[in-house]
Each structure stands twice: as structure tokens, then as C-alpha cells.
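*Asks:* What follows is a predicted structure for the sequence shown.
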Amino acid sequence: MKKILIIDDEVNTALLLSKFLSRNGFEATTASNGSTGLELLKNNEFNLVLCDYRLEDTDGREILKVIKNQYPKTGVIIITGYSDIKMAVELIKMGAYDYITKPLYPDEILTTINKAIETHHALLEAAEQQVSGPVTVSKTSTKEKGGKQVLSSEFVTGSSRASKELVRQIELVAPTNYSVIIIGESGTGKESVAKSIHLNSPRRNEPFIAMDCGSLTKELAQSEFFGHEKGSFTGALYTKIGHFEMANGGTLFLDEVGNLSYDIQAALLRTVQERKVKRIGSTKEIDLDVRIIVATNENLQDAIQKGRFREDLYHRFNEFGIYMPPLRERGNDVILLAEHFLRIANEELGRNVTTFSADVVECFLNYRWQGNIRELKNVVRRATLLTEGDEIQLKALPLEMLAYSRASSFDTGTSDGYTAPRSNNEGATEPQQPKDDRPDLKNAALEAEYETIVKVLRQVNYNKTKAAEILRIDRKTLYNKMKAINLK
């Protein structure tokens, strides 16, 4: 269990934070002033410190200095009011992981804390190993040939050809200052690759700032990118530091960059070209030294042809391109990833689930994984929670995966659909194949009917009455058809 120290002289705030973190799997300790907090640090080992910038006996700057010098294994997040944001950014440059502004929001706190612990752990491993090449940080870190690894707590090195090529490209581009475009479907792990590039670059000790362009409105985008001065427009109640300025010296990761409006693209191009940024309402230009990594799940060249994306901006970003293969193209990596997520889920839930049944392995290998790695992680976490023994069975998988598994068994004419591989001294067996793979119009019709029924059931959250209405059949007919295609 990760240990967190909360240093805040507002007792109610510290108490609420402590209870919230305890409910979310952390061991939280509170201190009402700086001196008490430092005393606790002497006698206890903490993964992270949440420190209010303004304290009765000291401030966040002094606490950070002590922690960096005496307790380097402990990460720091600063809690601050809006008026102290500029100072908070300075503290990040001094070594704090991030800052959280008051009022505090649970989702923001949890996300920031988890990322801080993961990133700080990754940096510590890199420092301890004293390697300049890429490093993989996971629950079971596995070295590549020559001692090289890929560094990101969320990145799992696979054995497939696609995964090995991905690792090779990260190793090539990480030490450079190239801008990078990462292309891939949603959920393939684009941000984890961006972090791996950053953490293996000369900028590894500087900020890594991630920005989701898909969630930005046109009105907010400029303020988020470039920041603004207090009073610069209606509603600008405080000075805001933009993401470019926050990432200065480090890496700025722009996810789903294809969603940016054309106007914002123009402003972004100017900043990238001139390497200067100016907050809204300010006349002062700030010099930038930022590496930019962008990600997209769409073809930006098509967007250029349709007039939705600037070609000049695309070429600024596209100094190096990385393709993220979807999970269905990564073969047995699905099982490696599933085992990785199982270890994480066991730790989170206090379980001791050790393996997957043969049926589950087959289902994982054959399933389409439209949500990619993100979907696989959620499926494994859910299955771990539902499993009472030490082996995950088919019944612990989501309903749509069970339907897919049954349909696969129906299509192949088998009841189990999979025979588990034997040990090396017994030889290996392959999944059973259809006895007759000649074209069959009846089977083709059944397959099409199955796909249509499953699609509609998913749309209505498996409400059979609504599904029957959409399919223009009665419930009894729907039940009969589901039974005919072995879909229960």
C-alpha cells in the first residue's frame, strides 16, 4: 500500500483528504504544520507528500528543498490557491511533480497522485540503474538485449514483431529533440509511449505535461495552451499558466491533436515556429524550450485534404512518426498484457488470482478488442474482482465477450473451442479447427444474423424487449434466434 503524507494547517482539509485517500487504497498520514511533517519524514518512509504552499511555520518551497536533499525517494505535490500558481510552477522546476489548486476535486487529486507515484518511481529506477538507454518500469521489468529497456510504468514490452518494432523506434527517437506524431486507435497506449520517449530523453528530469485536445472548447483552448493574465477577459479572476509554459524545458504531449479548431492551429503554429509564448492579456513574450509529441487516432493527411488540419503544422509535428498497432495485431502480447494487468489488479484489490483458464485465454486471443489495451485492462480488473478462486473463468468476463466466445465455439463446431497447451515435454496442441471450411450459405446467414443481434443488444444494454423492437421481431422470436446461434 502506497504511503502519503499530507501537510496542511487547515485541519478539515487534511482530514477530508486523508479519508478520501484511505478509501482509495492509500495509507494517509496528516501533519498540521511543516515541522511536524518533517519530523514524520525522519521516522517514516513515504511515497508522496501533499504539501500546502502556505503553512503557519514555513512554506512549500522550504519543505520541497528538505525533501529533495534528504528524502529523494519521496515525490512532492504542492497544494495551492490561485494566487500562488506562479510560485507553484517554479516549485515544479525545482523538483515538485505537480500542483493542485484549491478548491480540491477528487478526480483531479486521484489522477495527479497516481501519475506522480508512477513517474517518480520510474525516475528512481532509471537513476538507480544508471542507464542512458530506454528502461521499462513495470511490476515485472524485463530487460532487452544489451540492458536496454523502455521506461514508462504503463508500458509493457511485448514479444510480437509489432511490439519489438515499437520499442526500436522509441529507442531511436528518444535521445533526439525531434517532434513526434504517434498514430493509433483509441486505447492503444499512445500516452505511455510519449512518456517513454520523454523519460529516456535528456529532458527526463524536466516536466512532462499531457493535454487532451479532444476535451478543449474553442473558447478555452487559447487559455489552456498559452495562459492568461488576471482581468484579461470576463471571468479571468486569476493569472493562469498555460501548458506550454508549464512544460518549458520538458515535453508537451498533445493527445487527439486532430480535434483542434483551425484558428487554434494557426496560433499553435506561430508558437511552435517562433518558440515563444505570450499569455492572453500580456505584452511579455516568454522563450520556450519544449519538445512536442502529439497523438491522433485519425489520418491527419486526410484531414489536410478536407481542409480540417493545417499542412504546415502537420509537417512541424511530423519530424518522426510512430504507428501504434491495435491489440488485435499484437498476437500473444494480449496474454502478456493481461498477466501484467492481473498483477496490478491483485495488488489493488488484495486478491491472489494467479492465472486464466484455457477458455479465457482463447477468448482473449480471438476477441476483437475494439477498446484495445484500455478495454483489456478494464476486463481483467473486473474479472479479478469477480473471481473467488485463483483462476479467472469465462463466467467472470463481460456479457459481450461471453457472447463472442459462444459464437466462436458455434462457428468452429466445438463445445469448448480451445485445448490448453501442454507442457514442453508433452508437445503443444492447437485450437480445434472446423472440420469443413468450404463455403456454406446457411452458416454465412447465421453469422450475419448473430452479428446483427449482438450489435443491437449492445446498443440497448442487453434489454431484450428494446432489441426485439429494433429488430422488428417479437421477444419469443428473438429468444429462439438467440438460442439457435448459441447466444444466451
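*Replies:* Sure, I can see it. All values derive from a computational prediction rather than experimental measurement.
*Asks:* Could you use CA atoms for every contact and neighbour count after this?
*Replies:* OK.
*Asks:* which ones are touching Gln222?
*Replies:* Neighbouring residues of Gln222 by CA atoms under 8 Å, 6 or more residues apart in numbering: Ile264, Ile280.
*Asks:* Assign it to helix, strand or coil.
*Replies:* Secondary structure of Gln222, reduced to three states by DSSP: H, G, I helix; E, B strand; the rest coil: helix.
*Asks:* Spatially nearest residue to Asn383, not counting backbone neighbours?
*Replies:* Actually, residue 383 is Ala. It isn't Asn. Ala396 (4.9 Å; CA to CA, 6 or more residues apart in numbering).
*Asks:* hmm, I was thinking of Gly258
*Replies:* Nearest to Gly258 is Thr296, by CA to CA, 6+ apart, at 6.2 Å.
*Asks:* what's the spacing between that neighbour and Ala303?
*Replies:* 11 Å (CA to CA, to the nearest Å).
*Asks:* Any chance you could list residues touching both of those two?
*Replies:* Residues touching both Thr296 and Ala303 by CA under 8 Å, 6+ apart: Gly258.
*Asks:* out of the two, which sits in the more crowded spot?
*Replies:* For the pair Thr296 and Ala303, the greater number of neighbours falls to Thr296 (21 against 14), based on other CA atoms under 10 Å.
*Asks:* Contacts only, for that one.
*Replies:* Thr296 makes contact with Ile181, Ile182, Ile183, Gly184, Glu185, Asp255, Glu256, Val257, Gly258, according to CA under 8 Å, 6+ apart.
*Asks:* this is the comparison structure:
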Amino acid sequence: MTKNILIADDEKNMIWAIKRALKDENYSIFSAADGEEAVKQVKSKNLQLVLLDLRMPKMDGMEALKEIKKINADLPVIMITAHGTMESAVEAMKIGALDYISKPFDVDELKIQIRKAIDVGDMSRQIEFLTEELQNATGKIIIGDSHKMKEILEMVNRVSKSNATILITGESGTGKELIANAIHYSSDRSNKPYIKVNCGALPEGLLESELFGHEKGAFTGAIERKIGRFERADEGTIFLDEIGEISLAMQVKLLRVLQEKEIERVGGTETIKIDTRVIAATNKDLLEMVEKGEFREDLYYRLNVIPIELPPLRERKEDIVSLVDYFLDKYCKEIGRNKMEISKNALDYLIDYKWKGNIRELENIIERLVILNQKGKIEKTDLPKDILYQEQANTDFTLPTEGINLEEVEQSLIRQALESTDYNQSKAAKLLGITRHTLIYRMDKYKIDSNKE
């Protein structure tokens, strides 16, 4: 599809030069001689990028940028700067400009910057579409403007078009099922069956029958043929939640399904080919289970083709305000009352809280506050005691007057955590309040050996 670019510059030679540089690219190019005209064209045209000069008559580039961002906050804008206006370029990026080019510019560099800017705009629109589609399909929405959640949504957008097996990991309450929903409902299988199985909620004997089905007479109580969930999910998706709970015997059978793309019903002899996309999820450390012999290594790698790790809420605190606002709106609507407010003091306590139960815990607390609060505003005194008194458990570190080397302190703490846990990475990560994957990344960064010396 042809991309529409607006060049806003009062120098006709500059507009001509940029048009000439882009003549072989697949762009439709529009031009504006001042900021006011640029703003009008943003309102009237479907643009994918604006190149905006800082120095223009009627309305300069900075004011035009502010107006453009009011009209379309996601529209990428690259500032055109002259020598000596670098401070203004930095200020423009704080307002919302994506990048800047300096006069005179390098043609190849200009083309690269434009392609990158348009890709960013496309990705923003895809994420917005994906979020809306998920809400329409499931009645639920993924809330999160943090960098981590944007990266995850970008990953969801990329992998949903493939048929690869996906393993979603993260603590309880982080939203693993929502991510699985997003992958299915934005995939080419979205109009096909989507079957969910909680592997931890079913005993082993029943789980096999549920997954693969059974023939009449296969066991006591099997009075008729039962079609299993893998078979029901043919051409669609099966979501295996709490995959770390299945027995080693069941792991062998699941491995065969993933390898051969076929099943046999319990008590049957017929081999049934299936085309089912598998998404698995767990709050357990499967690699640690592999090391202990509790989970098959070959199955782990079959499941972990594309890993998606969801961060705990304490590592994405910038999303808490949006989540609180969403849940307040949701539960006020449910009980038919006007939307409640929350004081800044109370919100600060929620932001500082550790949230061991993650988003699920936050949602439960907001629901309780909405139901029990008779006022129109949630105050600090309305919060549960464990949130109010969290500060008593917090340790305050005082920065020495001579300062510290933060990297040396971090390395020392990592080594201490590893030594105190006999180099058990999962336990060491828990001591440090980070995920195991984050610990491994930092060990690699500081070249810390994973074994005892």
C-alpha cells in the first residue's frame, strides 16, 4: 500500500530535494509551506508520516507538532533541523517527535529514518487493532502502556500469524490466558475452535480422556465414544494451561502429539491426524523442573518454540494507574453506580505495593473497594491493612555521601544471592526480587559463572 508523507517546510528547495530523494520509493508526497497548513493537511489526509521543519512562518514547527499530536498522537513526526537547533530538536522529541534529520541530510540515512518511522506507525496501529479485536472477541482487554507490555503485544502480533507452538510463562495473575486469547483471536484460526484445558484441575486418568477422547467400553463408565479436546480443536487452537502440572507419563503422550500431529483415543486403535495449534502456559520454572527430572527436556523444547514471558505487576508499575482506572469503571458499571475516583495518596500506596497476586489481586481489591465504599472517592484509609502497612516491611537504603558504583553493588548482590542458594538460579532470583530470566541476563552481562567456583 502506498504510504502518504507530508513535508512541511517554507523552503521550496528543501521540499524539492526531499521529493527528489524519495522519487524511487513507493510514497505519495504532499507539501505545506507553514505550520498552519501542515496542521490542516493532517486533519484532512490519511498520513503515515510528517516531516516537519522547526522554523516556519505563521506557526513554527514546535507549535505545529503540539497540534498534530492532539489530532493524532500515534502519527510519526520527524523534525527537520538546521545547524544550531539541536536543543529545540530534543525538546520536540519530548513533545512527541519520533526523530530528527539535520540539514544538509544524507539521502540514504533519510530513507532509512523514514522507513523506520513508518514501521513504528504501522506497529502502533496493529497493536491498537489487536487490543480492540481481543476485547470484542473475549469481552476482556489487555491494559498496559509500559515498554514491556508493548513489546509483548508486538510479539503477539508477529507470532499470531504462524502455527508455531507457544509457551507463555509468568507468575499467577499476570494475564497468561489473556495473551493466549489474543494470539488465537488475531490468528488465521480465529473463526475455528478455541479449546481451553486447565491441566492442573483434572486428575491424570481423566486428563488423558479429556485430551485425546475415548472409545465406548475403554474403561468403566465409558458408555459411549467421547471426542477429545485435541480433536475438537482441529484446525483451531488448544490452550493447555498449567502445563507444568501434568505427570511424566502424560508428558510422553503429549510429546507424541506434538511430534506426529496425531492422536489415538483411549481404548482405540485408529490413528487420527489433527491440525491443532498448541499454546501452553505455566507459572512454574520448567527448566528447573527439567533439571530435577520432573519435566521431560524434549517436551520442554517442543513447547518452547516461541517463549513469551509476562512480567509481574511490580515490574510494570507504570501500568497500575491505567489498570485501576479500568477496574473502577468496570465494577462501578456492574453495580450501576457512577464511576468512583481515587485519591492520589491512595493511588501512590497501590503503586508502591508488591502485588504478589499481580493483576488478579489488584482487580479483586478494586472490586471489593467499589462494593464496600459508600462514598464517591476511595481514600487511603479505605485500603486493606496489608497495603497500608507495607512500608513497615520495606528497607530504606541510604546513599553514602561519597557515592557508590551501582554496577559493582549489583554484581555483589547477585553473587551473594547465588552463593546463599548454592547457585540455584530460581531461588537466587526470588531473593533478588527478579525473574530467573532476568537473573540469567544479568549474570551474562557481568560474566558471572553459573556454577560454583
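*Replies:* In hand now; what should we look at? What you see is a predicted model, and the numbers here were worked out from it, not measured in a lab.
*Asks:* what's the counterpart of the residue nearest to Gly258 of the first structure in the second structure?
*Replies:* Aligning on TM-score structural alignment places Thr296 of the first structure opposite Thr282 in the second structure.
*Asks:* Against Asn304 of the second structure, how distant is its match?
*Replies:* Distance, Thr282 of the second structure to Asn304 of the second structure, using CA to CA: 11 Å.
*Asks:* just Leu350 of the second structure next, same as before
*Replies:* Using CA to CA, one gets 34 Å for the distance from Leu350 of the second structure to Asn304 of the second structure.
*Asks:* for Ala249 of the second structure, same thing?
*Replies:* For Ala249 of the second structure relative to Asn304 of the second structure (CA to CA), the value is 19 Å.
*Asks:* These two - which one has more neighbours?
*Replies:* A direct count of neighbours by other CA under 10 Å for Ala249 of the second structure and Asn304 places Asn304 higher, at 19 against 10.
*Asks:* The more buried one contacts Leu167, correct?
*Replies:* Yes: with contact defined as CA atoms under 8 Å, Asn304 of the second structure counts as touching Leu167 (5.2 Å).
*Asks:* follow-up on the earlier one: okay, and the common contacts of Thr282 and Asn304 of the second structure?
*Replies:* Applying CA under 8 Å, 6+ apart, one finds that Thr282 of the second structure and Asn304 are jointly contacted by Leu167.
*Asks:* where along the stretch 201-350 of the first structure do the helices fall?
*Replies:* Assigned by DSSP state H, counting those that start in this stretch, the helices in the stretch 201-350 of the first structure fall at 218-226, 243-246, 262-274, 300-305, 311-317, 333-349.
*Asks:* The following helix or strand past the last one against the second structure, how far on average?
*Replies:* Remark: after helix 333-349 of the first structure, the chain's next helix or strand is strand 355-356, criterion DSSP states H and E. Superposed on the second structure, strand 355-356 of the first structure shows a mean distance of 1.4 Å to its aligned residues (mean CA distance after the TM-score superposition for the first structure).
*Asks:* on contacts alone, who are the packing partners of the helix or strand that strand 355-356 of the first structure is followed by?
*Replies:* Next along the chain after strand 355-356 of the first structure, taking DSSP H and E as the criterion, comes helix 358-366. In terms of contacts (3 or more CA pairs under 8 Å, 6 or more residues apart in numbering; DSSP states H and E), helix 358-366 of the first structure is packed against helix 333-349, helix 399-412.
*Asks:* Show me what the top helix by length along the first structure is packed against.
*Replies:* Counting residues, the longest helix in the first structure under DSSP state H turns out to be helix 106-129. Judged by 3+ CA pairs under 8 Å, 6+ apart, helix 106-129 of the first structure is in contact with strand 75-80, strand 98-101.
*Asks:* how about 10 Å then?
*Replies:* Applying 3 or more CA pairs under 10 Å, 6 or more residues apart in numbering; DSSP states H and E, we find helix 106-129 of the first structure packed against helix 11-23, strand 48-52, strand 75-80, strand 98-101, helix 190-199.
*Asks:* In the second structure, what sits opposite Glu185 of the first structure in the alignment?
*Replies:* Aligned counterpart of Glu185 of the first structure in the second structure: Glu171 (TM-score structural alignment).
*Asks:* surely its match meets Asn358?
*Replies:* Yes: using CA atoms under 10 Å, Glu171 of the second structure is in contact with Asn358, at 7.7 Å.
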